[in-house]
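> For reference, the sequence and a predicted model appear below.
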Amino acid sequence: MPVTELDVRTADGVMDVYLHTPDGGGGATPPVVIFYPDAGGVRPVMHDMAAQLASLGYAVALVNFFYRSGKISFDVGKVWSDPDLRAELTAVMGKADPASVVRDTAALLDVLEGRSDVRADKVGAVGYCRGGLMAFTLAGAIPDRVAAAASIHGGGIATEEPTSPHLRAEAIQAALYFGVAADDRSCTPEQQELLTAALDKAGARYELEQYTAAHGFAVRDNLSYDPAAAQRHWEQVTALFARDLPTG
């Protein structure tokens, strides 16, 4: 799939974004999907996943929301067991809070709206781990722009913090999908109950599916990668977009 690197000017600098688009031309203008990586950042496996989604007819904007720290990524096979790497990751994530990432994404959407080769009036969002938090947050922050959002083993999506994105449930217009791991300290059963209670009260359109797998199951270079769970999540995410962000 073709990929174009975009330099998006934000309030804090220049964010690198990688726009994966379908092969060929002459068909329908592809709708945009914002793709937020996991805590490992933008790396080959994320490009592979973005390209796979682009092959279905989407313009997939793979976002480096760690750009404040540079073009940086982490070896997810080592980062959680290496104290120094983990400390570095914690510092990097601290510069990429959800509110800042929403502002960054708004700047990206302004850029994409100026392009004739993509459709950015209504967009999709998908994210993994930390990126799952970003995708869900985006749906509540700019509800008139997000048609569908998927959070896959997302952490921090429903907490007691006043900035928790589930508190914006009543604003959300998007169809939502949550793929949660049965073994995940960042999305506990209690947090899932908090999430579903808020979504039910708001009358949101959503599905929450629990996978018999560990956090990180959907991403190939994670130690916890589970091929069957990864395939299942992919079917669910692509079905969500086919239904609520059609390419035709």
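Received, thanks. No experiment lies behind these values; they were computed from the predicted model shown.
> from here on, contacts and neighbour counts on C-alpha atoms
Fine.
> got the contact list for the residue most central in space within the chain?
By C-alpha atoms, centre = their mean, the chain has its centre lying nearest to residue 127, at 1.9 Å. Contacts for residue 127 (C-alpha atoms under 8 Å, 6 or more residues apart in numbering) come out as 35-38, 133-135, 150-152, 154.
> Put together JSON lines for these, with neighbour count and secondary structure on each row.
Formatted as JSON lines, those follow (neighbours: other C-alpha atoms under 10 Å; DSSP: H, G, I helix; E, B strand; the rest coil):
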{"residue": "35", "neighbour count": "31", "secondary structure": "strand"}
{"residue": "36", "neighbour count": "28", "secondary structure": "strand"}
{"residue": "37", "neighbour count": "28", "secondary structure": "coil"}
{"residue": "38", "neighbour count": "26", "secondary structure": "coil"}
{"residue": "133", "neighbour count": "27", "secondary structure": "helix"}
{"residue": "134", "neighbour count": "36", "secondary structure": "helix"}
{"residue": "135", "neighbour count": "32", "secondary structure": "helix"}
{"residue": "150", "neighbour count": "34", "secondary structure": "strand"}
{"residue": "151", "neighbour count": "28", "secondary structure": "strand"}
{"residue": "152", "neighbour count": "32", "secondary structure": "strand"}
{"residue": "154", "neighbour count": "28", "secondary structure": "coil"}
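> let's bring in a second model and compare:
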Amino acid sequence: MPAHLFTAEAGATAPAIIFYMDAGGIRPATLAMAERLSDAGFVVLLPDIFYRYGPYGPLEPKKVFQGDVRAILGPLMATTGNAKSAEDTDALLAFLDGRSDVQGNKVGAVGFCMGGGMAIAAAGTRPDRFAAVASFHGGNLETEAPDSPHSYAARLDAELYIAVAEGDGSYPPAMAEQLEHALNEAGVSYRSETYPAAHGWMKPDFPVYDETAAERGWREMLAFFRRTLR
């Protein structure tokens, strides 16, 4: 599994965060976001969760959205999922454990779009290792699938921050209600906020990118990880 590592300043130790990408895959905008998170004082590991597919792209979201999105992204997305991504968790943690610049035993996770559910699944797979999970415009967080993110609620020991897109068809109010019910039943500490922006607003190369909402998201994300991981 190819992965990109972004370290803190030379000689410094810092908490680690695993970055779960969106369906657009590894591309300049994804790398820039991981680097920005690292520059804020974290060791960031960005795995390519499409590795089972093989080489691809890099994809340009604006061109993807102008074409047949399902035909372009469908084959890539079919190679992964919450359960398959969760299977990789031990390998990612083992890699971070082998680094002297990673501070502490607990890590964080952040996911965007489909990566939001994967981040939750990873934390539910290894609850002893994840202290915090942030999901931005995550979709399908409560479904009937056996690896639905909400099904990991009882195993979570991490605190969650759930940033929701306004009018998101992949995460409608009824689904949000069911996810929050599962989290409440499991006693999970979480905060959910709806942003006045469209699904994908955090991604600078998406047509729906919203700079004002994105900067708010960055402020919330950094404050959340600084509080939970330090």
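Received the coordinates, thanks. These numbers were taken from a predicted model, which means no experiment stands behind them.
> Kindly provide the TM-score of these chains.
After superposition, the two chains reach a TM-score (TM-score structural alignment, normalised by the length of the second structure) of 0.95; 229 aligned residues with a C-alpha RMSD of 1.4 Å.
> among the contacts of residue 127 of the first structure, which recur in the second structure?
Contacts conserved in the second structure for the contacts of residue 127 of the first structure, counting by both residues aligned by TM-score structural alignment, their matches' C-alpha atoms under 8 Å: 35-38, 133-135, 150-152, 154.
> Okay, the aligned residue in the second structure for residue 114 of the first structure and residue 105 of the second structure: tell me how far apart.
Under the alignment (TM-score structural alignment), residue 114 of the first structure pairs with residue 98 of the second structure. Plainly put, residue 98 of the second structure is 11 Å away from residue 105 of the second structure if you go by C-alpha to C-alpha, to the nearest Å.
> same question, residue 196 of the second structure
From residue 196 of the second structure over to residue 105 of the second structure (counting by C-alpha to C-alpha), the distance is 36 Å.
> what does residue 177 of the first structure align to in the second structure?
Residue 177 of the first structure maps onto residue 161 in the second structure, by TM-score structural alignment.
> tell me which residues of the longest helix belonging to the first structure are tucked away?
Counting residues, the longest helix found in the first structure (DSSP state H) is helix 227-244. Buried positions in helix 227-244 of the first structure, judged by neighbour count with 16 or more other C-alpha atoms under 10 Å: 229-230, 233-234, 236-237, 240-241, 244.
> what's it aligned against in the second structure?
Under TM-score structural alignment, the match for helix 227-244 of the first structure is residues 211-228.
> For the first structure, which segments count as helices?
Using DSSP H, helices in the first structure cover 44-54, 83-94, 98-113, 130-141, 189-202, 227-244.
> Who's the closest spatial neighbour of residue 154 of the second structure, skipping the chain neighbours?
Take residue 154 of the second structure and drop its neighbours on the chain: the residue closest to it by C-alpha to C-alpha, 6 or more residues apart in numbering is residue 186, 4.9 Å away.
> From residue 59 of the second structure, how far off is that neighbour?
38 Å.
> what does residue 130 of the second structure align to in the first structure?
Match for residue 130 of the second structure (TM-score structural alignment): residue 146.
> what about that match, how many residues close to it?
By the measure other C-alpha atoms under 10 Å, the count of residues near residue 146 of the first structure is 27.
> OK, contacts around it?
Taking C-alpha under 8 Å, 6+ apart as the test, what residue 146 of the first structure contacts is 122-125, 138-139, 173-174.
> could I get these as CSV with distance to residue 67 of the first structure?
What follows is the contacts of residue 146 of the first structure, written out as CSV (distance: C-alpha to C-alpha, whole Å):
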residue, distance to residue 67 of the first structure
122, 25
123, 22
124, 21
125, 19
138, 18
139, 22
173, 29
174, 27
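> Report the buried members of those.
Counted by 16+ other C-alpha under 10 Å, the contacts of residue 146 of the first structure give 122-125, 138-139, 173-174 as buried.
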